[in-house]
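Colleague: this one's sequence-less:
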């Protein structure tokens, strides 16, 4: 009886928590949990500390979305790239495994302590009972202490079970990743030497230990492979040399999708999970309406992209504005060509540019009419965890409600899930400009804030003059069914004057020039004193209205993809200036054809 009293909490824990958690109604079929754990073991996602069976379908779908994204990112990479990714994950998993072991050890100590305490409390209660002591003042505290010790033991037993399951799961994932790392190393060796793993073993290369030996018996670890005289370095050229004449790759060479049954298994599992959680993923905005299966999104053959990629567009546009002031009345027709070269320097840094030529037929004839000019030129690459742009690039500030044009200087972006961005240099006709922003985006909502500073540049009359203009911005948007609702608040100061404005928007869909019959639209209401913007993105008369205090009014836009790479746009603006309430109306339309020298 004495032993049964302190064993009771443990038996209760085993009954109530067979998988180390409180038994609950399963939210998915058993195969779902097995497939998620297998994808985690293969390095495609990180499992939470909570047991999978305790997660809701929404939480499970979030894990599935992460795995799908990781699998898509891994397609088309070299074996060396995947080896590097798996090695990084293995290091991270070893750290997590060590932490789990420490937690298991600590939980074990607490469990054993609580076990001893429960045994002593139960012993004291049983002994007094056997002696015939029934006085309330004696037995009451003993019973209370025994009960409390059993509750603590049950909690400790549960924590120990959870820690043990977590450690076993981490150990399994670590073993799987170690095996995958070894398989990749053998595949690279086979690609480099043209010798399969079986034949490599006959020459002394172990397929399980991760060590390659020369005929003389000297070996090197996987980490040291290729150093000294005992190993052969792996290079991207080995992948290229392993290609067949038709540029397809056999097992053990370029595409992991084609070379690894493990990845084929991962894709099959992920596809089944995507089908299972289709509605949850769709509600979260992960799945496009046109994509019903994972295989539609993942490449099935290697596409060789040129080192110099070229995108381009030819656009014809026509805009007509009318209003209460002569400067509001305009007719502009323009034919424009833009070519965007992108040269891959070393796999990280890219040299990017934009060459523009245009011909204007209406009332507007600026200094660039009938000229060919290099309007964008910059380097883009990663330094550590930061993305860096240096040169003359395009800058879209506050979704274009503050500035949308060329920026000469430097841009640095870093962070996840909050992305921090800093730009420093010169905007159009300024002496100096800089901005700092923070953005947090999720599939169904987003938040952002920023501050923008222009020194010199345009004053209220659109004349270049000394002075400073500063704008602070905060924004939020939320997906509601098929539409996205957003709001932005702007506070600006310009040469001693200040003003507060806002923009409210409703939108549906996004422009997709590659998807025939794709539609999207947006509707906005603006209230922006001139202090809140420097060069507005709209095709209406916002910039002209700066001299009249700014503008307010509505804007609407519609886009339709006529066929692949042919996009039609139509926009309408009905605005009033803030000083005199004079109005303007603008209708602007365009037809754009896109082209490029590579396949997606």
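Modeller: On my side now, so go ahead. Predicted model only: the values in this text are computed from it and were never measured. Numbers count the residues shown, from 1 in each chain.

Colleague: rest of the way, CA atoms for contacts and neighbours
Modeller: Noted.

Colleague: Could you pull out the strands in the stretch 251-400 of the chain for me?
Modeller: Assigned by DSSP state E, counting those that start in this stretch, the stretch 251-400 of the chain shows strands spanning 308-323, 330-344, 350-360, 372-383, 386-397.

Colleague: I'd like to know which elements the shortest one is packed against.
Modeller: The one in question is strand 350-360. Contacts defined by 3 or more Cα pairs under 8 Å, 6 or more residues apart in numbering; DSSP states H and E place strand 350-360 against strand 330-344, strand 372-383.

Colleague: for comparison:
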């Protein structure tokens, strides 16, 4: 409304200036301007023009003012994991996230996350600042720098903290370049290329890292997802330079999804089914809640359902039946959680 008022004011003053500044009828407070004539009735004196431009610039700057208010949200999650087969240790605990973010300027924000865990059964007891990073725009690229979460290859390679820098370029093709370290590796470099359309996406990636033992590995991935209505189907192939003791270095994951979970909308849900066939060196720290991370590669399936019970309260149940690709030992896991968002 203020901008509309000022534009109207400019037009009004321009017309008034043409009349009030006519020779013989000088405007009050300033001398007649000889450049105002019947042939140039819209002329505005330089001092008036400068004042109006300054006012318009002030309005524009006000529209771009940075909101420096600190924003806070979080979640509280209870989980229970029941394990059978080769790994029989159950686990249970509470986890609390307190996330904060604030603006640095118009293009950059800083994010932090305080994380606390409380052991109920074979879990952790600690409090830490698990995330602290800045996000900003450089041209058409989005930059993240610091300690942030990284989901690599939809979690089929890694799903945890990353210390370093990441650049995402958005255009007809989406590019991602990253360098840093994970909780399981150093000198970790990522290059990914993604093509997205209304109902499908294709992605190819290269993930190179140095493990704690000093050895190096490179994982290459190619994945595709197709979504229509609330149903989705996806597949990914993974190939590692390093092989397990049986010479296996290539694997795949197939996935089905149904539903559209929204934590703020009661009654919404999402169901997933996945089949895994991943040799040992095709992942760093897998994102699943099954026992695959304790195996030398794994093969089997996982099923899960998440449901919004009431607003901002989500309940979930998952089941995994996996076999070790080297030893053949099997393990079954039931994993349940209840999460409140605030």
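Modeller: Cool, got the structure. Remember, it's a predicted structure, so these values are computed and weren't measured experimentally.

Colleague: Superposed, how do the two chains score by TM?
Modeller: Their TM-score after superposition, calculated using TM-score structural alignment, normalised by the length of structure 2, is reported as 0.84; 317 aligned residues with a Cα RMSD of 2.8 Å.

Colleague: Of all the strands of the stretch 251-400 of structure 1, which one is nearest residue 259 of structure 1?
Modeller: Evaluated over the strands of the stretch 251-400 of structure 1, closeness to residue 259 of structure 1 peaks at strand 330-344, with 26.2 Å, by Cα to Cα.

Colleague: circling back: any chance of the helices and strands packed on strand 350-360 of structure 1 in TSV with distance to residue 111 of structure 1 and mean neighbour count as columns?
Modeller: Below are these laid out as TSV (distance: least, Cα to Cα, whole Å; neighbours: other Cα atoms under 10 Å):
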stretch	distance to residue 111 of structure 1	mean neighbour count
strand 330-344	58	18
strand 372-383	47	17
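
Colleague: Distance to residue 278 of structure 1 added to the ones you listed, as CSV?
Modeller: What follows is those, written out as CSV (distance: least, Cα to Cα, whole Å):
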stretch, distance to residue 278 of structure 1
strand 330-344, 36
strand 372-383, 34
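
Colleague: Dump the strands of the stretch 251-400 of structure 1 into CSV; add distance to residue 514 of structure 1 as well.
Modeller: CSV is the format used below for the strands of the stretch 251-400 of structure 1 (distance: least, Cα to Cα, whole Å):
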stretch, distance to residue 514 of structure 1
strand 308-323, 13
strand 330-344, 17
strand 350-360, 21
strand 372-383, 24
strand 386-397, 23
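
Colleague: coming back round to it: tell me which of the helices and strands packed on strand 350-360 of structure 1 sits nearest to residue 587 of structure 1.
Modeller: When those are compared by Cα to Cα, strand 330-344 sits nearest residue 587 of structure 1, at 9.8 Å.

Colleague: I'd like to check the angle between the closest one and strand 372-383, please.
Modeller: 50 degrees (axes from the mean of the first three to the mean of the last three Cα atoms, to 10 degrees).

Colleague: Can you point out the buried residues in stretch 50-61 of structure 2?
Modeller: Using 16 or more other Cα atoms under 10 Å as the test for burial, stretch 50-61 of structure 2 gives 52, 56.

Colleague: Please read the previous query as pertaining to stretch 226-242 of structure 2.
Modeller: Quick answer for stretch 226-242 of structure 2 (16+ other Cα under 10 Å): 226-227, 232-240, 242.

Colleague: To residue 122 of structure 1, which of the strands of the stretch 251-400 of structure 1 lies closest?
Modeller: Nearest to residue 122 of structure 1 among the strands of the stretch 251-400 of structure 1 is strand 386-397 (60.3 Å), distances taken as Cα to Cα.
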